[in-house]
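> just to be clear, the model below is a prediction. Sequence and coordinates:
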Amino acid sequence: MVDSVKVAGIQMEPKILEKELNLERCLDFIQTAARQGAKLLVFPECALTGYCFSSLDEGLSVAEAIPGPSTEAIASVCRELEVYVVMGLLEKSGNKCYNALAFVGPEGLIGSYRKIHLPYLGIDRFATPGNRPFRVYDTPVGRVGLNICFDVRFPESSRVMALQGAEVIALPTNWPKGAESAPRFIVHTRAYENRVNYIAVDRVGVERGFRFIGQSKIVDYNGRTLAEADVSREEIIYADLDLKATREKRVVIIPGEFELPLFEGRRPEFYGLICERGESVEC
């Protein structure tokens, strides 16, 4: 069990439909971040493919299986450099397209995640919603959970992973103009309420009329910003994360006088409505 880890968030501008070029650039970014001592590297949502697709067929044209050629190329670099990478890409399964993440390390593919909560935007208009539960991966760089972009608007996703012992949640994202509250408030809230570190990595640039707002950030378990990227520039941000502190879910300010039982104080018997489907529930 590791108590701390140096992480990197790679804020970049993917080129839509240019998967080979994007992969080549991602491999270069991995080399750069590894030279700075980072062990866990997070890329944006759809980093290998771009996001603003106009049809399912167009998305499927650059989607691939997981594991597949791209994850194999990433795994080769991970073995060479002894690093772990969370990469955004489109996954093809039969005639379905998933907005997905691949979690890759020196040992190869560790796991993958299919975006569960889909907005009506870009490839998510045509993608199939994820069909696998949220899970946490126990690795030499910590216990890592995976979310994608719009997932962060649903607090249940972060809480489920925190209850599984997540120490870090990776959030590859494509925040367009209009989503400024996500980096400003929501990421901090999810980190603070779950006492978990967050690596939220956005893209930059304009793609088919949509401008993306950057502002990738690394936030600690107290909701404090450790590193933040520019609104329009490609860059890599770094931070050292305290993993040990995330395991202490009872926050003691004054022993015996002022203590916050964040998880043991939960009352799930009163939270049943959260699990009800529908736009609203009458009480």
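Happy to help now that I have it.
> CA atoms for contacts and neighbours, from now on please.
Noted.
> contacting residues around residue 27?
74, 77 (C-alpha atoms under 8 Å, 6 or more residues apart in numbering).
> wait, is it part of a helix?
Yes. Under DSSP: H, G, I helix; E, B strand; the rest coil, residue 27 falls within a helix.
> so who does the residue positioned nearest the centre of the chain touch?
Geometric centre of the chain, nearest residue: residue 171, 1.9 Å, by C-alpha atoms, centre = their mean. Going by C-alpha under 8 Å, 6+ apart, residue 171 touches 44, 146, 147, 148, 149, 152, 198, 199, 200, 201.
> ok, the last one touching residue 219?
It refers to residue 201. No. Using C-alpha atoms under 8 Å, residue 201 is not in contact with residue 219; the gap is 11.1 Å.
> look at the two and report which has more neighbours.
residue 201 (33 against 27; other C-alpha atoms under 10 Å).
> now do the SS call for residue 151.
helix.
> structure B:
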Amino acid sequence: MSKIGIAGLQLEAINGDNTDSIEAEIDAVARRYQWVDMVVLGELNALGSNLKFAQPMPGGEFEARFSEIAKRHGIWLIPGSIMEKSGGQYFNTAPVINPDGEVIARYRKQFPWLPYENGVTPGTEAVVFDVPGVGRFGVSICYDMWFPETLRALSCMGAEVIIHPTLTSTIDREVEQCMVRAHAASHQCYFFDVNVAGPLGVGQSIVAGPGGEVIHCAGRDREIIPLRLDLSYVRDVRANGWHGLGQPLKSFRDSTVPFPCYEKSYSSPALDALGPIKVAEAETGRKTRE
């Protein structure tokens, strides 16, 4: 067995409590698509980005509620992410809940979207989890994929599917769609990217296969994306190349090329000259608002 049914829920959301509507949507998907094994939502879909909605994990109402939903339907559930409060710090965290309603992993976003995602502490650990009889999955959140090292860590840990909750409301969404395809191809995996719809996000979720091919690209509005994926296809591509072409994971494994920029002692005058991360200044010289 290597097949799994995954439903991405591209849902409309406000910057506040959306949990009631999300629960209704999951209930509807479970009734209509009884072959679905896993449900994935967008980043910060449930409670928005305001730190006042941050909760402890474990022990918060968010995880308890979604754990009950997963157990009721017997599904794997990655309910997007929420702001987690822990020891005076805030993290953008996505829990992984199994069909018994148990939180088996939590992934903290490693690259908060600075300078806009202020006050959020970066996570430090890559997260993968196994679906018994199916395969290995990795978790990434939104801006993380702009840093290829985060995806390299997941593929090196054996991830065959990357689950990627996203919250993008900006004009660079098309660029992100290109990145999803490129990462899927370079890491020879399924890449399941779920964005939030309006008014918080611009939708356009995308799922790509291990050759970088588009399996589905959503529109801007609410959309339910139920797909059946076969991980034996990923294993064939990794073993033989996509349509018998490149085998990049093997080439990376076998490479002896040193990369000085990854050494702890490395210093880049070019990067240092860029200055601090800050909000872009107005072209007219007018001060931007803090």
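Okay, I see it. Because the structure is a prediction, the values reported are computed rather than measured.
> so which of the contacts of residue 171 of the first structure belong to strands?
Of the contacts of residue 171 of the first structure, the ones assigned to strands by DSSP state E are 146, 198, 199, 200, 201.
> which ones are touching the aligned residue in the second structure for the last one?
For residue 201 of the first structure, the aligned position in the second structure is occupied by residue 194, per TM-score structural alignment. Taking C-alpha under 8 Å, 6+ apart as the contact definition, residue 194 of the second structure lies against 8-10, 40-43, 164-166, 203, 205-206.
> equivalent analysis for residue 44 of the second structure, please.
Contact partners of residue 44 of the second structure, counting by C-alpha under 8 Å, 6+ apart, are 80, 81, 82, 83, 167.
> tell me which of the ones in strands among the contacts of residue 171 of the first structure is nearest to residue 64 of the first structure?
residue 146 (19.4 Å; C-alpha to C-alpha).
> what is the equivalent residue in the second structure for the closest one?
Residue 146 of the first structure maps onto residue 139 in the second structure, by TM-score structural alignment.
> hang on, its match packs against residue 157?
No. Taking contacts as C-alpha under 8 Å, residue 139 of the second structure lies outside contact range of residue 157: 11.5 Å.
> more neighbours: which of those two?
A direct count of neighbours by other C-alpha under 10 Å for residue 139 of the second structure and residue 157 places residue 139 higher, at 28 against 16.
> what separation is there between the more buried one and residue 95 of the second structure?
According to C-alpha to C-alpha, to the nearest Å, residue 139 of the second structure and residue 95 of the second structure sit 9 Å apart.
> now the common contact residues for those two.
By C-alpha under 8 Å, 6+ apart, the residues touching both residue 139 of the second structure and residue 95 are residue 107.
> could you give the number of residues near residue 198 of the first structure?
By other C-alpha under 10 Å, neighbour count at residue 198 of the first structure equals 28.
> the stretch 101-250 of the first structure: helices as residue ranges?
155-163, 181, 187-194 (DSSP state H, counting those that start in this stretch).
> got JSON lines for those, with distance to residue 127 of the first structure too?
Formatted as JSON lines, those follow (distance: least, C-alpha to C-alpha, whole Å):
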{"stretch": "helix 155-163", "distance to residue 127 of the first structure": "19"}
{"stretch": "helix 181", "distance to residue 127 of the first structure": "25"}
{"stretch": "helix 187-194", "distance to residue 127 of the first structure": "24"}
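> need these in TSV with mean neighbour count and distance to residue 26 of the first structure, can you?
What follows is those, written out as TSV (neighbours: other C-alpha atoms under 10 Å; distance: least, C-alpha to C-alpha, whole Å):
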stretch	mean neighbour count	distance to residue 26 of the first structure
helix 155-163	19	27
helix 181	10	27
helix 187-194	22	24
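> quick one: which of the ones you listed is nearest residue 23 of the first structure?
helix 187-194 (27.1 Å).
> what do residue 139 and residue 157 of the second structure both touch?
Common neighbours of residue 139 of the second structure and residue 157 (C-alpha under 8 Å, 6+ apart) are residue 128.
> what separation do you get for the counterpart of residue 182 of the second structure in the first structure and residue 225 of the first structure?
Under the alignment (TM-score structural alignment), residue 182 of the second structure pairs with residue 189 in the first structure. Residue 189 of the first structure sits 11 Å away from residue 225 of the first structure, taking C-alpha to C-alpha as the criterion.
> do residue 53 of the first structure as well
32 Å.
> and those two? Which one has more around it.
Neighbours were tallied for residue 53 of the first structure and for residue 225 using other C-alpha under 10 Å; the higher tally belongs to residue 53 (21 against 15).
> show me the strands in the stretch 51-200 of the first structure, by range?
Using DSSP state E, counting those that start in this stretch, the strands of the stretch 51-200 of the first structure run over residues 84-93, 96-105, 108-114, 136-139, 142-146, 168-172, 197-201.
> these: which one's closest to residue 231 of the first structure?
That would be strand 197-201 among those, by C-alpha to C-alpha, at 11.8 Å.
> and the closest one, how far from the second structure on average?
Mean deviation of strand 197-201 of the first structure relative to the second structure after superposition (mean C-alpha distance after the TM-score superposition for the first structure): 0.7 Å.
> got the angle between that strand and strand 142-146?
Put simply, strand 197-201 of the first structure runs at 50 degrees to strand 142-146, going by axes from the mean of the first three to the mean of the last three C-alpha atoms, to 10 degrees.
> tally of neighbours for residue 177 of the first structure?
Residue 177 of the first structure has 11 nearby residues by other C-alpha under 10 Å.
> that one pairs with which position in the second structure?
Using TM-score structural alignment, residue 177 of the first structure lines up with residue 170 in the second structure.
> repeat for residue 71 of the first structure
In the second structure, residue 71 of the first structure lands on residue 63 (TM-score structural alignment).
> was I right to think its match contacts residue 56?
No. Taking C-alpha under 8 Å as the definition, residue 63 of the second structure is not a contact partner of residue 56, at 9.2 Å.
> which of these two has more neighbours?
residue 63 (23 against 16).
> now for that one: which residues touch it?
57, 95, 103.
> of those, which is the most crowded?
residue 95 (25 neighbours).
> for residue 58 of the first structure, give me its contacts.
With contacts defined as C-alpha under 8 Å, 6+ apart, residue 58 of the first structure has no neighbours.
> meant to ask about residue 173 of the second structure
202, 204.
> ok, now which ones touch the counterpart of residue 167 of the first structure in the second structure?
Counting by TM-score structural alignment, residue 167 of the first structure corresponds to residue 160 in the second structure. By C-alpha under 8 Å, 6+ apart, residue 160 of the second structure lies in contact with 135, 136, 137, 138, 188, 189, 190, 231, 234.
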